[in-house]
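Novice: Build me a model from this:
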Amino acid sequence: MTTFVDRVELHVAAGNGGHGCASVHREKFKPLGGPDGGNGGDGGSVVLTVDAQVTTLLEYHHSPKRKATNGKPGAGGNRTGALGQDLVLFVPDGTVVLDRQGNVLADLVGHGTSFVAAQGGRGGLGNAALSSARRKAPGFALLGEPGEFRDIVMELKSVADVALVGYPSAGKSSLISVLSAAKPKIADYPFTTLIPNLGVVTAGDTVYTIADVPGLIPGASQGRGLGLEFLRHVERCSVLVHVLDCATLEPGRDPLTDLETIEAELAEYGGLGDRPRLVALNKIDVPDGQDIADLTRASLEERGYRVFEVSAASRKGLRELSFAMAQIVGEARAAKPLEESTRIVLRPTAVDDEGFTITEEDGAFRIRGVKPERWVRQTDFSNDEAVGYLADRLARLGIEDKLWKVGAHEGDTVIIGAEENAVVFDWEPTMAAGAEMLGRRGEDHRMETQRPAVDRRREKQKGRDAAEAEYLAFEALSSGRQASIEGDDEDS
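Specialist: I've put the predicted structure just below:
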């Protein structure tokens, strides 16, 4: 059964933002009191956080799909939707986050270090937030943005000061068991160690960690044996200790040959050439072990190695080896600052950055940019007023003018967004300039059909007054004509 996992592929999905609400305030004697639609809540994000108590990625090996909660939609009465909850995933110290192409996204070292693996979607604005002096009663709201979806790879690189490397059954597990309180599995057959073992060693005033890396064999850097799976655990170590078997019975093997083979694999893996090396000639307590150590010691020292003759069984030479490792670890720590200040990376926008790009592809014009693509995702295309609002935003950004400059004509195909989620339409310049075809955008048409009762009573009273005035004028005119006729009769 799998108990240690140091590499997993994780599928993370952030929560979607809640939709904004298009609502009109209503109460007695004020049935249309203005827009009061609330904003939608932001979706939850997926956050990776280092926890010192977590030592393996086993949990994510069994359940690789993780999703944060969605934000709630807004409601009338200026009520904002609830925020989605962030999903916090705890990972071991030393976890490296990569995308599927192998690009490093984050290197998580240190308890509490966090990285947002998937950003939650923004909540849409309600019509109350969209109202202005020109747009007093918007009849639409913005949609919430979908949350980010990512496929990421997490690799665990043990944060140890010293790495023990060597052939299988060279005695690495035995050494770590007597140098520290670690209790790794020890047996007399190759590849006994299937996972890296960590131990804490105290040498004088220096306390450091030591890692027992599973045995390396020729071709390990290309995937042979177990070496490739665990060579990444050597990358963070300050010191490499070659554990050479002085009692091997395999033909064609001796301490010098083993050293050359392991160094060739480390060089092939890359990135480890600057690490200090120590050599531990192990198993000098067995027959002929001391003789082989004496024969090879001079050759190793000529190559510039510090050599220690040790025995895990009799514990001979272990004190000198542990203090030598502590010395190099102390020097490595002194070379680094005790506390690294937080680095803020500033990436200012270029002076000539328009916020979007337009490229011609097979007779069509594709628009890419953070703002136009986000605006498209927020638009409800079933609402004419919302479409007109989008057209005005795009025109203010300068997209209409840029389309003219790149040679676009009315009726040409325009694409906004990437291939997988693009919006395609035929370009109509008049719509971008003002969308006159959509009518009086910025006004709620319900204002025309559902006017307040007071206004309706006033109009009825005006009608009655006009009718009465007309009647009185008619009566006056009739009376004048009658008097004129009677006067004429008298004169005659």
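
Novice: contacts, neighbours, all on C-alpha from now
Specialist: Noted.

Novice: check contacts around Leu394.
Specialist: Pro372, Glu400, Ala432 (Cα atoms under 8 Å, 6 or more residues apart in numbering).

Novice: Using TSV, please lay out those residues together with secondary structure.
Specialist: Listed next are those as TSV, based on DSSP: H, G, I helix; E, B strand; the rest coil:
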residue	secondary structure
Pro372	helix
Glu400	helix
Ala432	helix
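
Novice: between the residues you listed, which is closest to Ala364?
Specialist: Nearest to Ala364, judged by Cα to Cα, of the contacts of Leu394 is Glu400 at 14.8 Å.

Novice: how close does the closest one sit to Gly225?
Specialist: 61 Å (Cα to Cα, to the nearest Å).

Novice: Export the contacts of Leu394 as a markdown table, with columns for distance to Ala386.
Specialist: Output for the contacts of Leu394, formatted as a markdown table (distance: Cα to Cα, whole Å):
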| residue | distance to Ala386 |
| --- | --- |
| Pro372 | 14 |
| Glu400 | 18 |
| Ala432 | 13 |
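
Novice: Now the buried members of the residues you listed.
Specialist: Buried members of those, scored by 16 or more other Cα atoms under 10 Å, are Pro372, Glu400, Ala432.

Novice: and which of those is nearest Pro31?
Specialist: Taking Cα to Cα as the measure, Ala432 is the one of the buried ones among the contacts of Leu394 closest to Pro31, at 33.8 Å.

Novice: Need the nearest residue in space to the closest one, chain neighbours excluded.
Specialist: Once flanking residues are discounted, Ala432 sits nearest to Ala391: 4.6 Å by Cα to Cα, 6 or more residues apart in numbering.

Novice: what about that neighbour, is that helix, strand or coil?
Specialist: helix.

Novice: so how many other residues sit close to it?
Specialist: 24 (other Cα atoms under 10 Å).

Novice: Against Ala433, how distant is it?
Specialist: Remark: distance between Ala391 and Ala433 (Cα to Cα) = 7 Å.

Novice: ditto for Thr296
Specialist: Counting by Cα to Cα, the separation of Thr296 from Ala433 is 85 Å.

Novice: Show the residue spans covered by the helices in this structure.
Specialist: Counting by DSSP state H, the chain has helices at residues 58-62, 127-130, 172-179, 227-230, 255-269, 289-302, 318-335, 370-378, 384-397, 399-405, 429-433, 446-449, 453-491.

Novice: one more to line up against the first:
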Amino acid sequence: MTTFVDRVELHVAAGNGGHGCASVHREKFKPLGGPDGGNGGRGGDVTLVVDQAVTTLLEYHHSPHRKATNGQPGAGDNRSGKDGQDLVLNVPDGTVVLDKEGNVLADLVGQGTTFVAGQGGRGGLGNAALSSARRKAPGFALLGEPGEARDIVLELKTVADVALVGYPSAGKSSLISVLSAAKPKIADYPFTTLVPNLGVVTAGSTVYTIADVPGLIPGASQGRGLGLEFLRHVERCSVLVHVLDTATLESDRDPVTDLDIIEEELRQYGGLEDRPRIVILNKVDIPDGQDLADMIRPDLEERGYQVFEVSAVARLGLKELSFALAGIVGEARAAKPQEEATRVVIRPKAVDDAGFTVVYDEAEDVYRVRGEKPERWVRQTDFNNDEAVGYLADRLNRLGVEDRLMKAGARAGDGVAIGSLENAVVFDWEPSMMAGAEMLGRRGEDHRLEAPRPAAQRRRDRDAERDDAQREFDEFDPF
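Specialist: Predicted structure coming up:
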């Protein structure tokens, strides 16, 4: 049964905002006491939080769909809806959040680090909040916005100071078991270790963490075996330690060749060239192992490696190794640039930034309006209520959408789409739109609301208008 998972695909959905309420206050002798509809509650967020007590992503492997609660709708008597409850997901230290395309969204390192994976929807305003001197008793309210829903990938990259790398059965698990209090599984067959093991080592006044990375084989950087899953846990380590088996029973292997193969895999994986490296010759308590260590040590030192001869079983050379690693870790920490204090960067908008764009889409024969405000206003509009649609038109007009459409060459009857290609509201544009309650007839009616014509019909109507204009010009005789 799987007990350790370091990569999962998570489907998160934030809560939807509650709808606003359209209500009129009523009591005895006061049948129309004014609008009193409350606002809808905010939808809950989905937030990832680093918890060092969590060491695996196993929980999300079994339950990959997570959703926060929705906000409650508003009610009469100016009662606002209850906000949705935020959903907090605890993740291990060192979790990287990516989107479906592999782009990094967040790198969560350090206890308490947070990332909002899904933003809850805003609650809709009730008609009490929408009332004004011009619109004293709105007969509509705004809808709550849908919460953000998306698919993300969580990858766990072990956070440690030292990484032990090497072939399977080189003795990495045995080393970490005697250097620290960790108790990994140890056996005399390859790939005993299938998940990284972490241990804490104290050497004098220095405390550092050491990771036992599962065994690597040729082709690991291309995904052979579980190479990519293993190499991922090496990225954050400050020091790389090659553990070489000097008493291997395989006749076609020798420690120097093992070192060269693992170094080639690390090179192909990339990003590890600047990490300091040392070499451990393990199992020197065996006579043949000591003889082989004496033979290859000069060659390794000539290459520039610092070499230690140890035996995890006999506990030989461990104290010297522990203090040497503490010194290298201390140097790596000192060389690491210190994190600057968090600064607030203010980036004011350009004076000519309207917050939206208008682009003509030839394929659909519509003028497409894109922008945060117009698209959010469309999501908040109840298109079953003509008065709400009129309010949307007023907002768009004040934002300057009509002026931009005119500058873009739009004419009466042209199609206008607000939103993306997949989810847009399309209508026929009337450039003579006025804003305000004067556009309303009977309560709840607005003659700006008409069914949009298909693109082909718009083209035919435009061609007919052009032909009529040309005919009038041809028939006109000034003499």
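
Novice: TM-score for the pair, please.
Specialist: In this superposition the chains share a TM-score of 0.90, using TM-score structural alignment, normalised by the length of structure 2; 444 aligned residues with a Cα RMSD of 1.8 Å.

Novice: Let me see the contact set for the residue most central in space within structure 1.
Specialist: Nearest to the geometric centre of structure 1 sits Ala117, at 2.8 Å (Cα atoms, centre = their mean). With contact set as Cα under 8 Å, 6+ apart, Ala117 of structure 1 has these partners: Val12, Ser45, Val46, Val47, Leu48, Arg150.

Novice: cool, Glu27 of structure 2 as well?
Specialist: Taking Cα under 8 Å, 6+ apart, we find Glu27 of structure 2 in contact with Gly33.

Novice: aligned partner of it in structure 1?
Specialist: Superposed on structure 1 with TM-score structural alignment, Glu27 of structure 2 falls opposite Glu27.

Novice: Tell me how many other residues surround Ser322 of structure 1.
Specialist: Neighbour number of Ser322 of structure 1 under other Cα under 10 Å is 16.

Novice: Just the buried ones among the contacts of Ala117 of structure 1, please.
Specialist: Val12, Ser45, Val46, Val47, Leu48, Arg150.

Novice: Distance to Gly463 of structure 1 for those residues - can I get that in a markdown table?
Specialist: Formatted as a markdown table, the buried ones among the contacts of Ala117 of structure 1 follow (distance: Cα to Cα, whole Å):
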| residue | distance to Gly463 of structure 1 |
| --- | --- |
| Val12 | 67 |
| Ser45 | 61 |
| Val46 | 65 |
| Val47 | 67 |
| Leu48 | 71 |
| Arg150 | 66 |
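
Novice: nearest to Thr3 of structure 1, of these?
Specialist: Of all the buried ones among the contacts of Ala117 of structure 1, Thr3 of structure 1 sits closest to Leu48, with 21.3 Å by Cα to Cα.

Novice: shouldn't that closest one be in contact with Pro92?
Specialist: No: taking contacts as Cα atoms under 8 Å, Leu48 of structure 1 lies outside contact range of Pro92: 9.9 Å.

Novice: Can you state the residues of structure 1 onto which the longest helix seen in structure 2 aligns?
Specialist: When structure 2 is scanned for its longest helix (criterion: DSSP H), the result is helix 455-475. Counting by TM-score structural alignment, helix 455-475 of structure 2 pairs with no residue of structure 1.

Novice: circling back: now the helices of structure 1 as a markdown table including distance to Gly219 of structure 1?
Specialist: Listed next are the helices of structure 1 as a markdown table, based on distance: least, Cα to Cα, whole Å:
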| stretch | distance to Gly219 of structure 1 |
| --- | --- |
| helix 58-62 | 27 |
| helix 127-130 | 64 |
| helix 172-179 | 20 |
| helix 227-230 | 9 |
| helix 255-269 | 7 |
| helix 289-302 | 23 |
| helix 318-335 | 28 |
| helix 370-378 | 47 |
| helix 384-397 | 57 |
| helix 399-405 | 57 |
| helix 429-433 | 63 |
| helix 446-449 | 77 |
| helix 453-491 | 88 |
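
Novice: so which of these comes closest to Asn70 of structure 1?
Specialist: Proximity to Asn70 of structure 1 (Cα to Cα) singles out helix 370-378 among the helices of structure 1, at 15.6 Å.

Novice: next one: that closest one to chain centre, how far?
Specialist: Relative to its chain's centre, helix 370-378 of structure 1 lies at 19 Å (Cα atoms, centre = their mean, to the nearest Å).

Novice: For that helix, buried residues please.
Specialist: Applying 16+ other Cα under 10 Å to helix 370-378 of structure 1 flags Pro372, Glu373, Trp375, Val376, Arg377, Gln378 as buried.

Novice: Which one of those is nearest to His242 of structure 1?
Specialist: Using Cα to Cα, Glu373 is the member of those that lies nearest His242 of structure 1, at 55.4 Å.

Novice: isn't that closest one right up against Glu419?
Specialist: No: Glu373 of structure 1 lies out of contact with Glu419 (Cα under 8 Å); the separation is 11.8 Å.

Novice: I'd like the distance from the counterpart of Asp382 of structure 2 in structure 1 to Asp401 of structure 1, if you could.
Specialist: Using TM-score structural alignment as the criterion, Asp382 of structure 2 maps onto Asp380 of structure 1. Computed as Cα to Cα, the Asp380 of structure 1 to Asp401 of structure 1 distance reads 25 Å.

Novice: How about Gly463 of structure 1?
Specialist: To Asp401 of structure 1, Gly463 of structure 1 is 51 Å away according to Cα to Cα.

Novice: now Glu420 of structure 1
Specialist: 26 Å.

Novice: if you count what's nearby, which of the two comes out ahead?
Specialist: Using other Cα under 10 Å as the criterion, Glu420 of structure 1 and Asp401 rank with Asp401 on top: 14 against 6.

Novice: Need the nearest residue in space to that one, chain neighbours excluded.
Specialist: Nearest non-adjacent residue to Asp401 of structure 1, counting by Cα to Cα, 6+ apart: Ala395, 7.7 Å away.

Novice: same check, this time on Gly317 of structure 1
Specialist: The spatial neighbour of Gly317 of structure 1 that comes closest, neighbours along the chain excluded (Cα to Cα, 6+ apart), is Val310 at 4.5 Å.
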